[in-house]
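Student: Got a predicted structure plus its sequence, pasted below:
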Amino acid sequence: MYKHLIIICLVFLLVPVVLADNVELQNVKIYVDGDRQSGSVEIRPNSNLTIEIQVESDIEDEDTEVEEVNVEIIIEDLDDGRDIDYEFEEFSMEHSEEITLKKNIQVPYILDEETYLLTVKLKADDDEGNDYKDEDEFDLIVEKEQNEVVVSDYSFSPSDIQCDQDVTLNLEITNIGEEKEYNVIIELESNILDFNEKTNDIDLDEEGDDSQYEKDYTISIPENIKGSVQIKVSLTYDNDDITDETYIPFTVQCESKQVENPEPEEEPDTPVTPQEPKDEEENEEEDPIVPDTIDDDEETDPITITTEPSVLPNAGYISTEEKSFLDNFDETTTLIILGEILVIFIILFIILLIRSSK
């Protein structure tokens, strides 16, 4: 009799372990320039990372609310030796609820060819005083072309361009390839503006501040020009073996006769988007959408929270891999499985005791 009572008590003690509540990072996906990554996450200078995070509440008690959920993204040393650290706006969750968060992060142009650690951290508290923590890590592996020089930024001064005036084009180029480049040539030309200028003998290191070159060009806008205009920028490098062309568009305001801009002989590449200055307050983003209480009797789709692109320039897209089955085995899950196995053994033990007593 006493043996039976002891066994029953053990079963009741194991029930909370088997049914343990949790708030966790259910799934993290990473996209690089719009492509979903599987395995290692490979990035390039100026890649756009999109990090999609699925947070799940496994709390069964419908009266329990997770009041403070904090999710943070950290990429160590990525921004010229500084961490990129972004924290989503704090939100709350109901029982048995899923929420998806999304963040775009632009990879800098200047990037060492090494591996960077991306960490997603979750901390949460419920109204019963329970704490929850979870963490997921990814290696970002930098891959570079052997030789590659790009227009990394540009700006006009004044920004409001009028006809019959001189404007200054500030142009920045960056070596994002593996090798140092010697005797890089920049050539700017526009037939409609009757403008052509060339800069020779530029040396660019493969990394660091000396991998960039910046110069101002003065352009005279004729009095009879109005509307959309573009300047072709040709970059020649790798011992004159490679020439890349980029078109910089701008608009001229003028009341004079408009002269149409002739189409270029070749289809222009996608225009370079100028870099925006970094915002010192990287954490100021839109508030997340806080979910309403979920009704047990009706089905609800997971709620998605999307933030604006990060302050790093030139938004694009990114990638990650889902957690594997083994990756989801945290301490809580392991305890649950062990508890279930123990319950099975206890039940078998009870059956054997009953049979032996007969």
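Tutor: Thanks, I have it. Numbers count the residues shown, from 1 in each chain.

Student: hey, let's count contacts and neighbours off CA atoms from now on
Tutor: Fine.

Student: tally of neighbours for Gly339?
Tutor: Applying other C-alpha atoms under 10 Å, we find 20 other residues in the vicinity of Gly339.

Student: no, scratch that, I was asking about Arg82
Tutor: As a burial measure, Arg82 scores 10 neighbours (other C-alpha under 10 Å).

Student: Against which helices or strands is the longest helix along the chain packed?
Tutor: Across the chain, the longest stretch assigned as helix under DSSP state H is helix 331-357. For helix 331-357, the elements it packs on are helix 2-18, judged by 3 or more C-alpha pairs under 8 Å, 6 or more residues apart in numbering; DSSP states H and E.

Student: Pretty sure Ile43 sits against Asp35.
Tutor: No - in this structure Ile43 lies outside contact range of Asp35 using C-alpha atoms under 8 Å: 10.9 Å.

Student: Among those two, which residue is more densely surrounded?
Tutor: Between Ile43 and Asp35, counted using other C-alpha under 10 Å, the more crowded position is Ile43 (24 against 14).

Student: For the more buried one, which non-adjacent residue is closest in space?
Tutor: Val142 (5.0 Å; C-alpha to C-alpha, 6 or more residues apart in numbering).

Student: Val32 is in contact with that neighbour, correct?
Tutor: No - with contact defined as C-alpha under 8 Å, Val142 does not reach Val32; the gap is 11.6 Å.

Student: joint contacts of the two?
Tutor: Common contact partners of Val142 and Val32 (C-alpha atoms under 8 Å, 6 or more residues apart in numbering): 42-43.

Student: Included below, for side-by-side comparison, is a second structure:
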Amino acid sequence: MDFAFDARTEELRAKLLAFMDEYVYPAEAVAHEQRAGLDSPWRNVPVVEELKAEARRQGLWNLFLPDSEYGAGLTNLQYAPLAEIMGRSPQIAPTVTNCAAPDTGNMEVLAQFGDEAQKKQWLQPLLAGEIRSAFAMTEPEVASSDATNITTRIERDGDEYVITGRKWYISGAMHPDCAVFIVMGKTDPDGADIRRQQSMVLVPRDTPGVTIERAMQVFGYEDHYHGGHAEVVFDHARVPVSNLIGEEGGGFAIAQARLGPGRIHHCMRLIGMAERAVELMCRRAVSRDAFGKALAQQGVVQNWIADARVAVEQLRLLVLKTAWMMDTVGNRGAHTEIQAIKIATPRTVVSILDRAIQLYGAGGVSQDFPLAELYAGARTLMIADGPDEVHQRSLARRELKKYL
């Protein structure tokens, strides 16, 4: 395993680091001020639109897609350090580079499983940043950590599918540019194979029978840069049969293919969040005095900073190993490592952010510093893409199987 950055990665890292320093970090405060004057909290603010144009001009656009026909053509190992850099400002950087969830996962699905008509209608505008999208899987009435529980029905009626169900925490759905949902539901609810009961269909947002019932908050945050989260009702919404992605019964497999790279992206952005937290801790520690000496001279603060550095270095190596394995043996071959990073990264980064908040005192939970919002995002990722406990259960079974 060689995790040294190749020339292409080094070039993109240098450009992205400069872009962050020159444009992204200064835009954080500007975006906060501009958002206060918008008629919708989920609409992009002017500074974000300006940064999108600059990112495209600099070639920092669609970096996440491994297929050079659609994106930068980077491997997981090449993209991982770039995702880490963007994670230092997770509300702005992924959005302005068109590398933000849920659009990234939806573009990957369409690139891998969509037919030519679907790619032309939906993938091309997403790649161009002309529209946004949402992924509708989670439901309020069932434990969606077990995807076989999903109750939304996708029933065929002649040349159409009829979609009926209720979804919630549908990321991206509140954004005014959200034009399409990828909806997961059951086409064969009584099928013998519970992992072949589900399918995915494309549902345009303006389809009759699709209702955005309300916005969902995350620890009180609107998550406006991700297009918000919504509770959505599909009441006998009809779409053409041609809107099926892949084949009937293929929804579960498509979901797994979508989540593999997504977990790499999430974990590397989390490491970027941890690096931002460590930087903020150090700056605070050397600039504040308490009980007659600088916080940086307090033993407990030194322990927090040292432990954070060790943890970040450990996590980065584990995630880079996972990215390398995905490139060399595929998602299935890297299954154990993918689950390991999903378990280890959010909980560790939450701990680091918690210490950073403690160091900042009242400022740590305020809107004047990014720590509280970073904490909310990191804590959510202990649930998103499958709760940690589900991954622990599966990982333990795989380990135990060696001895049975």
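Tutor: Great, that's in hand. Only a predicted model underlies this, so the values are computations on that prediction, with no experimental measurement involved.

Student: TM-score for this pair?
Tutor: Aligned and superposed, the two chains score 0.23 in TM-score terms (TM-score structural alignment, normalised by the length of the first structure); 142 aligned residues with a C-alpha RMSD of 7.1 Å.

Student: ok, back up a step: would you mind telling me which of Val142 and Val32 of the first structure has the busier surroundings?
Tutor: More neighbours surround Val32 than the other of Val142 of the first structure and Val32, with 25 against 16 (other C-alpha under 10 Å).

Student: Helices along the stretch 301-404 of the second structure, start to end?
Tutor: For the stretch 301-404 of the second structure, the helices defined by DSSP state H, counting those that start in this stretch cover 335-360, 371-380, 388-401.

Student: all strands of the second structure, in order?
Tutor: Taking DSSP state E to define them, one finds strands in the second structure at 132-136, 153-157, 160-171, 178-186, 198-204, 210-216, 229-240, 244-245, 289-290, 293-294.

Student: which other helices and strands contact the fifth one?
Tutor: It stands for strand 198-204 of the second structure. For strand 198-204 of the second structure, the elements it packs on are strand 178-186, strand 244-245, helix 251-287, judged by 3+ C-alpha pairs under 8 Å, 6+ apart.

Student: any chance of those in a markdown table, plus mean neighbour count?
Tutor: Below are those laid out as a markdown table (neighbours: other C-alpha atoms under 10 Å):
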| stretch | mean neighbour count |
| --- | --- |
| strand 178-186 | 23 |
| strand 244-245 | 24 |
| helix 251-287 | 21 |
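
Student: out of the ones you listed, which comes closest to Ala83 of the second structure?
Tutor: Nearest to Ala83 of the second structure among these is helix 251-287 (5.3 Å), distances taken as C-alpha to C-alpha.

Student: angle of that closest one against strand 178-186?
Tutor: Here helix 251-287 of the second structure points in a direction 120 degrees away from that of strand 178-186 (axes from the mean of the first three to the mean of the last three C-alpha atoms, to 10 degrees).

Student: for helix 251-287 of the second structure, packing partners?
Tutor: helix 76-87, helix 103-113, strand 198-204, strand 293-294, helix 299-333, helix 335-360, helix 371-380.

Student: want to try CSV for the helices of the stretch 301-404 of the second structure, with mean neighbour count and distance to Ala230 of the second structure as columns?
Tutor: Listed next are the helices of the stretch 301-404 of the second structure as CSV, based on neighbours: other C-alpha atoms under 10 Å; distance: least, C-alpha to C-alpha, whole Å:
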stretch, mean neighbour count, distance to Ala230 of the second structure
helix 335-360, 22, 23
helix 371-380, 22, 15
helix 388-401, 14, 23
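
Student: out of the ones you listed, nearest to Ile264 of the second structure?
Tutor: That would be helix 335-360 among the helices of the stretch 301-404 of the second structure, by C-alpha to C-alpha, at 7.5 Å.

Student: and that closest one with helix 371-380, angle?
Tutor: For helix 335-360 of the second structure against helix 371-380, the angle by the same axes, to 10 degrees is 150 degrees.

Student: helices or strands up against helix 335-360 of the second structure?
Tutor: The elements that helix 335-360 of the second structure packs onto, with contact taken as 3+ C-alpha pairs under 8 Å, 6+ apart, are helix 251-287, helix 299-333, helix 371-380, helix 388-401.
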